[in-house]
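K.L.:
return atomic coordinates for the entry below.
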Amino acid sequence: MAVVNIRGVDIMFPFCPYECQLAYMDKVIEAIDMKFDTVLESPTGTGKTLSLLCSTLGWLQKQKSSFIPTLQDATQIASGSTGPLSFLPRIYYCSRTHSQLAQVVHELNRTMYKDIRSTVLGSRDQLCIHDSVRKQMDARTSVCRSMISRRSCQYYNKWDRELGSVPDIEDMVATGQKVCPFFRCRQVQERAELVLLPYNYIVDPQLRKLHKIDLAGSIVIFDEAHNLENICEDVTSVEISSIHIALAIQELKDAIQCLQNEIEEKASEIVGFLKLNWPKIAVFWISMLVLLRIVFPGDVLFETFESVGISFDKAELFCKVLLDTSEYLQQGSGYLFQCMRTATVMKFWCFTSSIAMRSLKVNGVRTVIVTSGTLSPLPNFIKNIGFDQIFAAVLNKSPLTEQVLNGCFQNRHNNEYAVGIAESVVSLAKTVPQGILVFFASYSLMDHLISKFKELKNSSQKFPSKSYWEQMTDAKLVVVEPKQKSQLARVRSEFTRGVQNEKGAMFFAVCRGKVSEGIDFSDACSRAVCVVGIPFPPLMDIRIHLKRLYLNELKTQSAEDWYVTEGYRAVNQALGRVLRHVNDFGMVALLDESREYFPSWMRASIKVFDKGSGFPSEVTNFFASKKLVITVRSRSHICL
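P.N.:
Next up is the predicted model:
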């Protein structure tokens, strides 16, 4: 362990930190001290998670040690109260998925801060262990509440039993077979100094309320934040179906009747509010939803609400009444339903993430730290890691037939393009040792090219009877990312076992899919990462079209720049799988002639192959220079 002092804060680090880590922690401490919001870029492999944890928790420890407790705080400490000490900011560490949070827990347990009071927030989907509730795919919350009210859940009845510190989701489920992990997690949250959670729990006001998240004075960290913009836009967007409107109107009628029967006098004001011009509202929504594919500006929606008596000053009260009514129906004689037919849907989209982020500051957040693990300029990373550890290549043409590799939409279904990609992948399979990750721009492109790999055969005389797929499987074990999440663990295990064999393995996956983000493929599991095509958002998608129009009207960002950035951001995330720590090495290859939007620091070091014939020997020479010994460490977190 090493202790470094940064801006007066003693930080305990598991090892002697690199210059880029010291610089990173310096910016974190500065932001927290000065109550700044900050955006930090740090490529995969720089120990970003450790740097974030150690710097923020070191700062928190200093605050605790320098605090002179008041009588109220001393009483709270002595009594073992579960509430947080009022003077201490709480740290919310957010990542995109629970699998990414599990990696954060793993890193936390490597540090001297592992005994800090912390918890991982999860939903009933991850934490509930009651068989009857888990069977209710669309109604777990309602069924859970019903069982709790009847005291019929044996796990909830024992939920106050203590578990060990710093459990991740799997730990809580595994050790919570006699208690309720969901409510135990909530109990720990009340006194936690560090809360790990998916970032939609923070930016979505409804989820914040549901999970009782108090942001006042807190430090909010968004790690792996390359998708944060999209999440913020999603949580401030609304979708309303005609079926939901019809059911809502019926439930409100039921609520009015129930309230009148139970508390006629006291409920008169609420009942009068619920009777607010519902026939007129219903007529409008039903007629509006019939207009499929018609696009309106957002002002139309607000004007419509005002026409039926719901203005901005009444909106908050109106929403509160609806939420209270919904809870009343669930607790009493409410009912559950499933939509069995397709409904017309109205979508009210938000195209700026600033609305969701602004709400964090309104709620009193001390500091927001947004950080990304994508490949991006960072001179210290280049200095410490060195480009001799990574071989970056853009292949303009295939190795044998010199077929131009242009993955534009018009070319993707040409046999010539499929042959060019097949030749390139076969070449990688034969020259790269151990594990290879191949990312395709979309599931449809991956499925199409795999079918072509199996159909098309090499035209050379050396392999006249073998398809390209057979050549790939001769060189490596080939596994394909499943569309069902439940099958992913099995496929990953199969890939890991293949890497451990002398032959090695190759994983076909999709950019923005389950494998491209958040799973730690280090060392032998990712000696090469290859990207086939650029995953630009679909131009014909109405939401993408409207976002481009919005940006053009705003004139603060080019719609074309945003569109291209979205595609290359996904490419950079996939390529980031190759370097996971300072001693790791490997190669990245883009099988496409487009390269102008790579970061300038990387573009300068990319080897561009205008002729594919020289590609195999360059790859062979790179790995020969590493004097690679094929060994794979057995610890599961390396590949799994």
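K.L.:
hey, let's count contacts and neighbours off CA atoms from now on
P.N.:
Noted.
K.L.:
I'd say residue 591 and residue 531 touch.
P.N.:
Yes - between residue 591 and residue 531 there is a contact at 6.1 Å, judged by C-alpha atoms under 8 Å.
K.L.:
at the geometric centre of this protein, which residue sits there?
P.N.:
Taking C-alpha atoms, centre = their mean, the centroid of the chain lies closest to residue 96, which sits 2.6 Å from it.
K.L.:
grab the nearest non-local neighbour of it.
P.N.:
Leaving aside its sequence neighbours, residue 96 sits nearest to residue 198 (C-alpha to C-alpha, 6 or more residues apart in numbering; 5.2 Å).
K.L.:
all helices of the stretch 301-450 of the chain, in order?
P.N.:
For the stretch 301-450 of the chain, the helices defined by DSSP state H, counting those that start in this stretch cover 312-331, 354-362, 379-385, 415-431, 443-455.
K.L.:
quick one, which of those is nearest to residue 617?
P.N.:
Set against residue 617 and scored by C-alpha to C-alpha, those come closest in helix 415-431, at 8.3 Å.
K.L.:
which residues does that closest one contact?
P.N.:
397-407, 411-412, 436, 449, 452-453, 456, 468, 471-472, 475-476, 506, 532, 591, 616, 619-620 (C-alpha atoms under 8 Å, 6 or more residues apart in numbering).
K.L.:
burial measure for residue 293, as a count.
P.N.:
Residue 293 has 10 neighbouring residues, counting by other C-alpha atoms under 10 Å.
K.L.:
no, scratch that, I was asking about residue 288
P.N.:
Neighbours of residue 288 under the rule other C-alpha under 10 Å: 15.
K.L.:
what distance do you get for it to residue 550?
P.N.:
According to C-alpha to C-alpha, to the nearest Å, residue 288 stands 23 Å off from residue 550.
K.L.:
before we move on, which element is residue 598 in?
P.N.:
According to DSSP states H and E, residue 598 maps onto no helix or strand at all.
K.L.:
this one as well, want them side by side:
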Amino acid sequence: MPAGQDFPAFPYAPYGVQQDFMQSLYSCLQEGGIGLFESPTGTGKTLSLLCSVLQWLQDANNAAAADVPQGDLMPANEAEPDWMRQQATEHVQQANACRAAKQILLDMTQKRAESHFGRRHRPSAKSPHQGAVDSGDVCGDPDDENFLLDDAGGQASMRSLLNNSDASSSDSDTAQESVPPSRKRIQVFFCSRTHSQLSQVMAEVGRTPFKESLSFVPLGSRKALCINAGVQKLGTVARMNERCLELQKPKAKKRDSTGDRKQTSKSSPGCPYLKASSKRAQQLKEEMLKEVLDVEDLAARGQQHRSCPYYATRHALPEADVVLLPYSSLTTQASREAVGINLQGAVVIVDEAHNLVDAVGSAHSAQVSLSQLQASEAQLAAYLTHFRQRLSPSNTQQLNILVLVVTLLAKVLLKPAAAQQSRLDSTAAASSTCSIQLLNHFLFEHGLDNINMFRIVRFMKESKLLFKVSGHYEHQLTKAARCPAPFSTQTPQVCIPAIDEEGSGLSALHATVAFIGALTDDAADGRILIDLQQGTLKYLLLNPAAHFAQVVEETHALVLASGTLSPLPLLQRQLFPHHPLSRLHTFTCGHVVPASRLLLLPLPCGPTGLGLDLRHATRSRPGMMDELGRLLMNICQAVPQGVVAFAPSFAYIAQLHQHWQASGLWDRLSAKKVTFVEPRTAAAVATCLQEYSAAALATAAPPASGWAGQSGALLLCVVGGRLSEGINFGDGLGRSQQTAGQQYYEELCMKAVNQCIGRVIRHQNDWAAVLLADARWSQSVDSHGRGSSSLLNQLPAWMLPHLADFGPLPPLGCPLLVRPARDARREAAILFNSPTQTYLDVPARFCRDMALTRGLSVQNKTSSPAKDSAKSSVETGLKLFSDGKFRDALQYFESAMQAGPSDDEARAALYNSACAHAKLKQWQPATDAVRKAVNDYQLRLTVAIKDADLEQLRETREWLDALDTMRGGLSSRSVAGLRAEAKAPFRLARILTFQGLFAGAAIGLVISSTRLFAALTGQAGAPDTIETARNFGINLVGAVLLAFLLRRDLTSQSKDRRTVEREEAFARLQVSIGDRVLP
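P.N.:
So this is what the prediction gives:
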């Protein structure tokens, strides 16, 4: 491993963290394997990555050129003895000879095909089938052959051979996307999320000497590189891909009356840039390899040379040392094969890797709507009708099966919600309109289990169905517009109905084909989401590691780098489940910003001392929203320039906005700062961000008269939204950043929160305060102000040293405002005022104003309970509990547990403390107290199950998770029965009453029936017949009525028991859909 001076390409004297980063990365590349590297924004991460990786690559190339043993520099399988290398060389020579022999045989076969099949067999003009087809060609279909499906399966190779024999030599060399030859050098694949980020990487490369010694090739989509104006105007990538491939195919030869092909004109249509002379294409390729060009530069060079830059990058790929590409070209095997990427023994660097899991999941998930399914069904049916006489039997069969599959999928969304709900079983969770199903259960339930989906997918790929059917669809629409009357009257069977924009043409087929392809995934890797309200089917990939495993296995080294990858255990489980975190090469460096310029502070309560309990169940309460608004108002009063506040969802921001407008708080916020709200649409985000930046920087310094008047801007954003990732809120754009609440579930929440935190502190001289507004954050802080639980420990490691050291929390208030940190005056001046302004008077005014606004009153603090007996402490706590002073009551209950209580006293103290915690919405402490009382002090669980004070607790996840560990000898069914009875307290009494009355009625019915029989048979001493019959009727009606009432209550009891059992079974399964959560 080189020393610090062995990275001469770094253009500046590196910081210590940069030097450590480069050395650690070089070591990882030498050893191979997986590396996870965290380097905060502002520490020169991209430049450090490039200098270390390219230095290693140059060293490896130099060692190979000098024929030096490369033990550490090359992959492990290349560090082999000479005899093994010689044997491998012989194998390669034999393989080359075999390929040459196969090529000779192929040439011979082609010549025989040309001699024996000079004219391709077609139905004669007098064929009845041909006549049927011709009768449907109203305007003539000379291009129909272009839309005919390729033969899938065994006949595909012969058909391809005949097509090639008919094609002219000028067309054949561009008929298909060529696959680059196998490379012989070590290659580095540098990936990032967008082309703009890759352009920034290329700019960094230009600052290093590697631009002269190594070759760089950027890969891009046709949308970024295509220079054909006719293709560019199509807009979408899918349509551009289709049109590009169409232009490469040889036009179908027209035939004369005898059926012979006419000679193809040299001016046949095609892409002029792809048909450019080999000299111009070679010149473009050489310039690309010699210079450092980004995608925009490459497109401009293509225009100059009038040669296709898209295919130029493909031809230059094998000769490149470094290939720069977006995520989309790496995440799926199909995209890698289409581009020609060979990862065997390569090095893959993924920058901004915090988005990699989402990119893999998005690439392999699929969604299709009802309108798209109906559009696809109509197109496929019209295509099948038009070409039925010209399709091969196998294609006809597979096409009919495909139409059936699409029809069955459409029927899923046409089913009423009630019918869908009735079919749910233990593998799905649903609301009234949504359900989640396992893949196998979905196929079985909707009649798709007996269809070979793998064969359907292979058929669609080999026959090129996607482009053939959509091309025929658009061709028919064009022909209908050109001659509408004959088309609509003479051939109605070919007409395709009008389709809305969402389900039109290629997009509908793309969505349908992608969803059908997703049905071939492993059943354990995903779920099917059925949304009847939105009319969509969605395949959700839950195991991205299954599709990323090939990348991990083939590469020599895989490096994921980002400003924030934490929490690392989550990333490891999602992408590398078979590689323990201890075996991965991990590196996290600190920030270069001084400690005095950054503050991380949990805020457990607001200005009035009300705890910030921002759980989903309590965050919408008016008092909680008012307290959050007051806290934000105080922050806006104290912080100059830009303030960025993050909330859990768009729905909650809209709720806050509406409530604050009604209360007048929004007007007060607007008087202090120009207020903005993150828009939902992507198009409006850029405008909003531009306006916020201008407002935040327009009034950078507070006015001399104090904090009155507008100073800066306030931006409300959504955690996980577009503004929470990849946006630079450096300098005055983000002097304070607040995160309100936490999102389920914990690790995904921490991943999103970490990205929000990373928006501020973008360079060494930046400064900001990061405030975490929620009482749950303060529960993660010990008595010395340091993180004590896994929650704060999942924050970025470089952020933890800046956690405020404020000592024990006072009974009310935010520690920053009541008990500042050690160097509070200096830190407050830096954090809440411009660094160029004196700091002697600003912190004092800031703290004084904030304390007055908070209205703190230390005298209101309830004194701690004196050391007393356990019994008296419990009694005092109960009095405070009945007065609604739950926090004060908790202190006495906890004091009782420390006073040597008896079992009865401990049981009472624990149970009542659980009730107090439940009133304060502190679910985990409440659950722990009940569990301890049940398990250690023989509390009957039925007491907790039926207690109204614990009703909300019993619906929480904490309770359900702990229920099995505190059953107190009760079975799961018994507990479910108790919970069911708690929902209807008088039902059991009714059941017992009805059972007693029914028994009496049954006995009376038996007696009266005996007496009636005696009366009817005229036995001696028999009672009156009419009177006996009336008594019999009364007993019979009473018995029937009581049986009905008893059966109704028993059915209700059984239904409630099943509901409770099902709630427990599905309590752990939640899926977010927009702002909704499906339990």
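K.L.:
thinking again about what came up before, just the buried members of the contacts of helix 415-431 of structure 1?
P.N.:
397-401, 403-407, 412, 436, 449, 452-453, 456, 468, 471-472, 475-476, 506, 532, 591, 616, 619 (16 or more other C-alpha atoms under 10 Å).
K.L.:
returning to that earlier point: right, so the helices of the stretch 301-450 of structure 1: which one is the most enclosed?
P.N.:
Ranked by mean neighbour count, the helices of the stretch 301-450 of structure 1 are led by helix 415-431 with a mean of 22 (mean count of other C-alpha atoms under 10 Å).
K.L.:
and the strands in the stretch 251-400 of structure 2?
P.N.:
322-326, 347-350, 366-369 (DSSP state E, counting those that start in this stretch).
K.L.:
need the ones you listed in a markdown table (columns: mean neighbour count and distance to residue 735 of structure 2).
P.N.:
Shown next, in a markdown table, are the strands of the stretch 251-400 of structure 2 (neighbours: other C-alpha atoms under 10 Å; distance: least, C-alpha to C-alpha, whole Å):
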| stretch | mean neighbour count | distance to residue 735 of structure 2 |
| --- | --- | --- |
| strand 322-326 | 23 | 32 |
| strand 347-350 | 24 | 30 |
| strand 366-369 | 22 | 40 |
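K.L.:
can those strands go into TSV with extra columns for distance to residue 698 of structure 2?
P.N.:
Converted to TSV, the strands of the stretch 251-400 of structure 2 look like this (distance: least, C-alpha to C-alpha, whole Å):
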stretch	distance to residue 698 of structure 2
strand 322-326	36
strand 347-350	37
strand 366-369	44
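K.L.:
structure 1: which residue goes with residue 527 of structure 2?
P.N.:
Using TM-score structural alignment as the criterion, residue 527 of structure 2 has no counterpart in structure 1.
K.L.:
ok but residue 527 of structure 2 is inside a strand, no?
P.N.:
Yes - counting by DSSP: H, G, I helix; E, B strand; the rest coil, residue 527 of structure 2 is located in a strand.
K.L.:
okay, now it: neighbour count?
P.N.:
The number of residues near residue 527 of structure 2, taken as other C-alpha under 10 Å, comes to 22.
K.L.:
let me see the contact set for it.
P.N.:
Going by C-alpha under 8 Å, 6+ apart, residue 527 of structure 2 touches 436, 437, 438, 439, 539, 540, 541, 542.
K.L.:
do residue 210 of structure 2 as well
P.N.:
9, 54.
K.L.:
how far away is it from residue 22 of structure 2?
P.N.:
According to C-alpha to C-alpha, residue 210 of structure 2 and residue 22 of structure 2 sit 16 Å apart.
K.L.:
likewise residue 780 of structure 2?
P.N.:
According to C-alpha to C-alpha, residue 780 of structure 2 and residue 22 of structure 2 sit 34 Å apart.
K.L.:
of those two, which one has the most company?
P.N.:
Comparing residue 780 of structure 2 with residue 22 by other C-alpha under 10 Å, the one with more neighbours is residue 22, at 26 against 17.
K.L.:
hmm, back to that, can you pull the contacts of the residue nearest to the centre of structure 1?
P.N.:
By C-alpha under 8 Å, 6+ apart, residue 96 of structure 1 lies in contact with 198, 199, 200, 223, 224, 225, 227.
K.L.:
and the helices in the stretch 451-600 of structure 1?
P.N.:
Ranges of helices within the stretch 451-600 of structure 1 are 468-475, 488-500, 542-554, 559-575, 600-603, based on DSSP H, counting those that start in this stretch.
K.L.:
so which of those helices gets nearest residue 303 of structure 1?
P.N.:
Of all these, helix 542-554 sits nearest to residue 303 of structure 1, with 20.2 Å by C-alpha to C-alpha.
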